[in-house]
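Enquirer: Here you go, sequence then predicted model.
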Amino acid sequence: MSVLVLSILTLAMTFGTVPASAAGKEAKIGFAFSMTGGAAAYGATQKNGAQLAIDEINAAAGQDGLKITAVFDDDASVPQQGVNVFNKFINADKVSLIIGPTLSNTAQVTDRIAQQAGIPVLAISNTAKGITEIGDFIFRDSLTEAVVIPNTIRVAKDKLGIKKVAVFYGNDDAFTKGGYDAFKTALADAGIEVLTEQTFAKGDRDFSPQLTQIKGKDPDAIIVSALVEEASGIVSQARQLGIPTSVPILGGNGFNSPALIKNAGEAAEDVMMGASWNATSPLPLNKKFVEAFTAKYGSAPDQFAAQAYAGVYIAYEAIKQAGTPEDRKAVRDALTKIKDFDCVLGKFSFTEGRDADHTPVVQVVKGGKFMVFGS
């Protein structure tokens, strides 16, 4: 039996029947992903994860069930382009719900438009502080840096015995600044000394001046809040400057992309990062997802693909339970009732503040793969 058939059977058992009011209707969802620009490494895999879920759902729905009509567009990793995409989704495409955008920086602008228009948004990779506070139509299935990072610091302190660190972060992006804030709080709570703080800007390529300063402080570890493009350069140049692997580099959600391993090569070995998902999770739904994704695209999924895949299923469940896909308020209300929902992320619920609630993990690069730390 093929992986796709198994996935369809699993879907049918998981979701049961579609309410009569939703049967035969179309659920139009807008997907705003960074297919170009600085976050393209995330956006491409998000689209693949979302498309796989859409294909499975529509195949299982049959002729009379609720099906998804997807409208994909490129936010180009730029807030203004994200605004254009959201306005198109809302005014021209008349979507029931929007999934995206890829970057928190863009979401800080676009989500305000959706909130004002009363369109539910499900963020699948926005982890910066303040996203869901924009309004009651904004949700996310991505664990915030404020959840993922403290867990990473606790594990690093307990397992590696780190006592003093250097912090290196991007000071011109909502995500990287939010990660810095979360790291700073977590380090203070853990009683870990910060020897130096260094900054960079998006698009920087030469990190040697800051890394030289860091090397001179002799830290036990280097804490980095960065998107994958800059993270790859930082990791590579740190090792080139002679900072040994005995000084681990710890990152947040921005590190959870195969692009880090591809770009940094051997330098990525032993790099640690907080995450919301790992491919080796033994959950049956996750195993089927990894197999189906790998068969369809020829490579294993990453966290961003998993969150996109889960996001489509979460959105579909809410639209289905709302009964009328065109009633955006009903879809929003149905999202608030998602609790202990079985998906590739585990048992998933939304908090009262519409943030993701499930268990984080700590990953480490071993042999060119993301593994659960300590496994």
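Expert: Here it is on my side, so go on.

Enquirer: from here on, contacts and neighbour counts on C-alpha atoms
Expert: Will do.

Enquirer: wait, isn't Gly274 in contact with Ile249?
Expert: No - distance between Gly274 and Ile249: 11.6 Å, which falls outside the contact criterion (CA atoms under 8 Å).

Enquirer: Can you show me the helices along the stretch 1-150 of the chain?
Expert: 3-15, 40-61, 79-88, 104-117, 145-160 (DSSP state H, counting those that start in this stretch).

Enquirer: Please identify the buried residues of the second one?
Expert: For helix 40-61, a neighbour-count test (16 or more other CA atoms under 10 Å) marks 40-54, 56-61 as buried.

Enquirer: gap between it and the chain center?
Expert: On the basis of CA atoms, centre = their mean, to the nearest Å, helix 40-61 is displaced by 14 Å from the centre of the chain it belongs to.

Enquirer: And the contacts of that helix?
Expert: Contact partners of helix 40-61, identified using CA atoms under 8 Å, 6 or more residues apart in numbering, comprise 4, 7-9, 11-12, 33-36, 66-68, 70, 76-77, 102, 257, 259, 293, 297, 301-302, 304-313.

Enquirer: Next, the angle helix 3-15 makes with it.
Expert: Counting by axes from the mean of the first three to the mean of the last three CA atoms, to 10 degrees, helix 40-61 points 70 degrees away from the direction of helix 3-15.

Enquirer: contacting residues for the nearest residue to Gln108 once chain neighbours are set aside?
Expert: Beyond its immediate neighbours in the sequence, the residue positioned closest to Gln108 (CA to CA, 6 or more residues apart in numbering) is Ile131, lying 6.4 Å away. Contacts here follow CA under 8 Å, 6+ apart; on that basis Ile131 touches 104, 107-108, 111, 138.

Enquirer: for the residues you listed, which one is nearest Gly374?
Expert: Lowest distance from Gly374 to the contacts of Ile131 (CA to CA) belongs to Ser104, with 30.2 Å.

Enquirer: How much space separates the closest one from Ser142?
Expert: Separation of Ser104 from Ser142 (CA to CA, to the nearest Å) stands at 11 Å.

Enquirer: Can you lay out the helices of the stretch 1-150 of the chain as TSV showing distance to Arg239?
Expert: As requested, these are arranged in TSV below (distance: least, CA to CA, whole Å):
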stretch	distance to Arg239
helix 3-15	41
helix 40-61	23
helix 79-88	34
helix 104-117	29
helix 145-160	19
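
Enquirer: Structure two is appended below for comparative analysis:
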Amino acid sequence: MTHKLIPALAFASALVLAASGCGSSSSGGSDAELKGEGSGDSCTITAEIPVSAAFSLTGAAANYGATQKNGLELAAKKLNENDGVKYKVTVEDDQTDPKQGIQLFQQFASGDASVIVGPTLSNTAKQTDPVAQDSQIPVLGVSNTAGGITEIGDYVFRDSLTEEAVIPQTVTQAKEKLDLKKVVVMYSNDDAFTESGYTAFAEALKADGVKVDQTLKFSKSDTDFHALLNKAKQSKPDAIVVSALVEAAIPLVTQARELGIDVPIIGGNGFNSPALISDAGDASEGVIVGAAWNSASKNEQNQAFLKDYKAEYDSAPDQFAAQAYAGLQVIDAAVREGCSGEREDIKTNLNKVKDLSTVLGDFSIDENRDAKHEALVQIVKDGKFDILK
């Protein structure tokens, strides 16, 4: 799916070019410090590799950004226990605001960062990633699932599965499990991430022969869904399909149950947060959502990650923490492949990441610089995300 960049992106790109010089590919430290000897486990680099991240620590996506910060910093701590390569991670708050995100990316690009991680939301990434592309600094999105992100340019990568990769599997399994014939679709139409989720749902439902009786739109900032849910109830659907951020998902799910709507609710990637379960409580039981990660995975690295995260933060990680953790694992593989922390070398070697063992399972970056690994479908059961069987 091709997305046209809005005019503001060109303006943002012009600003960063004026500030840092067109096509600048310099990075912190001397070439000698960031280039090492050996390869893989034997790679030794003198300088710490500077990694700068922009996450939503405040604002509408703060529930996601907080665990992303934890995951990335934990990955740095664990990777820094290995010989040869050390990472210096800096995390800044994009405030869930694309304008703030652009400023951070300009700051990172003109500074010593070797690679950028983030931002949290696809909506922000569509405006920040052109800054990285024009500045020739690689950026790895760890939660950007909307279509068109990597089409921005060849310096843009992600370890997060797209909605197009996860949602069709979710719909197919839900149809088989629930015998779906007719649904109501609800989505926030003012966010790139949720709009992309809606498009993927609409296409997958059509492909699986499930009728969409109504499509109801709302704003990502809405918290009162009674009127829309009453409309949905009139259709007597087999399920309600929703693409929304968790801040909207929580009241939507809660109010649906208060109104006596007891049909299953199928959510997009925005539902993948423990906040849905903790804040919606019993109302979240039975919610179905596709995912890139589940804590029940027996993957050896994942089990170690769960233990380390609990010890470090006294809480359980979510998908966003896992993807951020995996992000630095992917960057580490690229750095060690060429034994270099320079921007251009990291960009080149990210393209070579294949069948890497991570907390997400065996992971590869495909020819479009997108993530490639196994997806799964979850259901909230007994107050936790479980595998839909």
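Expert: In hand now; what should we look at? Since this is a predicted model, take the numbers as computed values, not measurements.

Enquirer: List the TM-score for the superposed pair.
Expert: Here the TM-score of the superposed chains, computed with TM-score structural alignment, normalised by the length of the first structure as the reference length, equals 0.92; 351 aligned residues with a CA RMSD of 1.0 Å.

Enquirer: re earlier: between Gly274 and Ile249 of the first structure, who's got more neighbours?
Expert: Shown here are Gly274 of the first structure and Ile249; by other CA atoms under 10 Å, Gly274 has more neighbours (29 against 25).

Enquirer: Quick one: residues contacting the more buried one.
Expert: With contacts defined as CA under 8 Å, 6+ apart, Gly274 of the first structure is in contact with 148-149, 151-152, 251-253, 360-363.

Enquirer: Of the residues you listed, which count as buried by neighbour count?
Expert: Buried residues within the contacts of Gly274 of the first structure, counting neighbours by 16+ other CA under 10 Å: 148-149, 151-152, 251-253, 360-363.

Enquirer: Of the residues you listed, which is the nearest to Gln240 of the first structure?
Expert: Looking at those and their distance to Gln240 of the first structure, the nearest is Gly251, at 18.5 Å (CA to CA).

Enquirer: coming back round to it: matching the residue nearest to Gln108 of the first structure against the second structure, which residue comes up?
Expert: Under the alignment (TM-score structural alignment), Ile131 of the first structure maps onto Ile149 of the second structure.

Enquirer: Please apply the same query to Pro219 of the first structure.
Expert: In the second structure, the residue paired with Pro219 of the first structure according to TM-score structural alignment is Pro237.

Enquirer: For its match, I want the exact helix or strand it lies within.
Expert: When secondary structure is defined using DSSP states H and E, no element contains Pro237 of the second structure, which sits outside every helix and strand.

Enquirer: Do a quick rundown of the helices in the stretch 251-389 of the second structure.
Expert: Taking DSSP H, counting those that start in this stretch as the criterion, the stretch 251-389 of the second structure carries its helices at 274-280, 300-313, 319-338, 343-350.

Enquirer: how about the second one, which residues of the first structure does it hit?
Expert: Spelled out, it's helix 300-313 of the second structure. The counterpart of helix 300-313 of the second structure in the first structure, counting by TM-score structural alignment, spans residues 284-297.

Enquirer: Other residues contacting the matching stretch?
Expert: Among residues not part of stretch 284-297 of the first structure, those counted as contacts by CA under 8 Å, 6+ apart are 3-4, 6-7, 10, 48-49, 52, 279-281, 299-301, 343-345.

Enquirer: one more time with 6 Å
Expert: Contact with stretch 284-297 of the first structure is made by 3, 300, 344, as judged by CA atoms under 6 Å, 6 or more residues apart in numbering.

Enquirer: Repeat that for stretch 203-223 of the first structure.
Expert: Here stretch 203-223 of the first structure makes contact (CA under 6 Å, 6+ apart) with 162, 164-167, 247-250.

Enquirer: before we move on, the earlier item: which among the contacts of helix 40-61 of the first structure count as buried?
Expert: Burial of the contacts of helix 40-61 of the first structure was assessed by neighbour count (16+ other CA under 10 Å); the buried members are 4, 7-8, 11-12, 33-36, 66-68, 70, 76-77, 102, 257, 259, 293, 301-302, 304-313.

Enquirer: Return the subset of the contacts of stretch 203-223 of the first structure lying in strands.
Expert: With strands taken from DSSP state E, the overlap with those comprises 164-167, 249-250.

Enquirer: okay, now Ser125 of the first structure: neighbour count?
Expert: Using other CA under 10 Å as the criterion, Ser125 of the first structure is surrounded by 30 other residues.

Enquirer: From Ile102 of the second structure, how far out is the aligned partner of Val194 of the first structure in the second structure?
Expert: Residue correspondence, TM-score structural alignment: Val194 of the first structure in this structure matches Val212 in the second structure. When CA to CA is applied, the distance between Val212 of the second structure and Ile102 of the second structure equals 38 Å.

Enquirer: Looking at those two, which is more packed in?
Expert: Looking at Val212 of the second structure and Ile102 with other CA under 10 Å, you find the greater number of neighbours at Ile102, namely 27 against 18.

Enquirer: what sits against the residue nearest to Leu227 of the first structure when sequence neighbours are not counted?
Expert: Leaving aside its chain neighbours, Leu227 of the first structure sits nearest to Gly254 (4.5 Å; criterion: CA to CA, 6+ apart). Shown here is Gly254 of the first structure, whose contacts under the criterion CA under 6 Å, 6+ apart are 226-228.

Enquirer: Lys86 of the second structure now?
Expert: Remark: with contacts taken as CA under 6 Å, 6+ apart, Lys86 of the second structure is in contact with 48, 80.

Enquirer: ditto for Gly267 of the second structure
Expert: Under the criterion of CA under 6 Å, 6+ apart, the neighbours of Gly267 of the second structure are 241-243, 289.

Enquirer: Recalculate using a threshold of 7 Å.
Expert: Neighbouring residues of Gly267 of the second structure by CA atoms under 7 Å, 6 or more residues apart in numbering: 241-243, 288-289.

Enquirer: mind checking how far the residue of the first structure most remote from its centre is from Tyr180 of the first structure?
Expert: Outermost residue of the first structure with respect to the C-alpha centroid, by CA atoms, centre = their mean, is Gly216; its distance is 34.0 Å. Here Gly216 of the first structure is placed at a distance of 21 Å from Tyr180 of the first structure (CA to CA).

Enquirer: How about Arg140 of the first structure?
Expert: Noted for Arg140 of the first structure: a distance of 20 Å to Tyr180 of the first structure, by CA to CA.
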